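Q: sequence isn't available, so here's the structure alone:
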């Protein structure tokens, strides 16, 4: 991976995937849940608030310490490992944003 994920990269991804089905707002009604995958280990993490509650959008603050690279002075996650990608879980399967967008388009067709 060439980009370390942080809040700004999540904002960029949300702009890039607007109106494609690759954003939480667009695929949540179909049952997709925001998640992250460590492509190095294969581990999938549901997106969570720092206190552990499920988050309805991609939020880095609930990721475990072993994937966090840097925190802000107030404790918010600033960067995570390069092997972390954002995506969604549906029926136990992880979808990248691109895969989720294709799946949403297929469902809508």
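A: Okay, I see it. Keep in mind the model is a prediction, meaning the values are calculated, not measured.

Q: rest of the way, CA atoms for contacts and neighbours
A: Fine.

Q: for the longest helix along the chain, buried residues please.
A: The longest helix of the chain (DSSP state H) is helix 97-108. For helix 97-108, a neighbour-count test (16 or more other Cα atoms under 10 Å) marks 97, 100, 101, 102, 103, 104 as buried.

Q: double-check the second one against residue 90; I have them as touching.
A: No. Look at residue 100 against residue 90 with Cα atoms under 8 Å: they stay out of range, at 9.1 Å.

Q: try it against this one:
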């Protein structure tokens, strides 16, 4: 399940993806993301302000994905079922996939 849009710190629920314009970089480039291997849910990385991040960050991930927080309540470690990777279009690429990419013919 792909969810897009800025997350509300209070609700943790993003706005519906159908109401959001998708930037060209999201449609054609690789965006840092995390995937829950149990459910297949993918979340794009976001900054503290909720903007799309250019690097992997733990901000705005579902609380159930977090294994440990620091003294200020910020995530510092994720559960073992959560994998880092990149979202390109609708495909999630694990870091290991980038070593042996399947190329279009």
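A: Thanks, I have it. Just so we're clear, the structure is a prediction, and the values are computed from it rather than from any experiment.

Q: corresponding residues in the first structure for stretch 47-54 of the second structure?
A: Using TM-score structural alignment, stretch 47-54 of the second structure lines up with residues 49-56 of the first structure.

Q: ends of that stretch, what's the gap?
A: 9 Å (Cα to Cα, to the nearest Å).

Q: what residues does that stretch touch?
A: Residues outside stretch 49-56 of the first structure that contact it (Cα atoms under 8 Å, 6 or more residues apart in numbering): 24, 33, 34, 46, 47, 48, 59, 60, 61, 62, 63.

Q: which of these fall in strands?
A: Judged by DSSP state E, these include 33, 34, 46 as members of strands.

Q: which one (most neighbours) among those residues?
A: Most neighbours among these, by other Cα atoms under 10 Å: residue 34, with 30 neighbours.

Q: which residue in the second structure lines up with that residue?
A: Match for residue 34 of the first structure (TM-score structural alignment): residue 32.

Q: that match: what's it in contact with?
A: Contacts of residue 32 of the second structure (Cα under 8 Å, 6+ apart): 44, 45, 53, 54, 55, 56, 84, 85, 86, 87.

Q: now residue 58 of the first structure
A: Taking Cα under 8 Å, 6+ apart as the test, what residue 58 of the first structure contacts is 10, 24, 34, 35, 47, 48, 86.

Q: what's the closest non-adjacent residue to the second one?
A: In this structure, residue 24 of the first structure finds its nearest non-sequential neighbour in residue 57, 5.6 Å apart by Cα to Cα, 6 or more residues apart in numbering.
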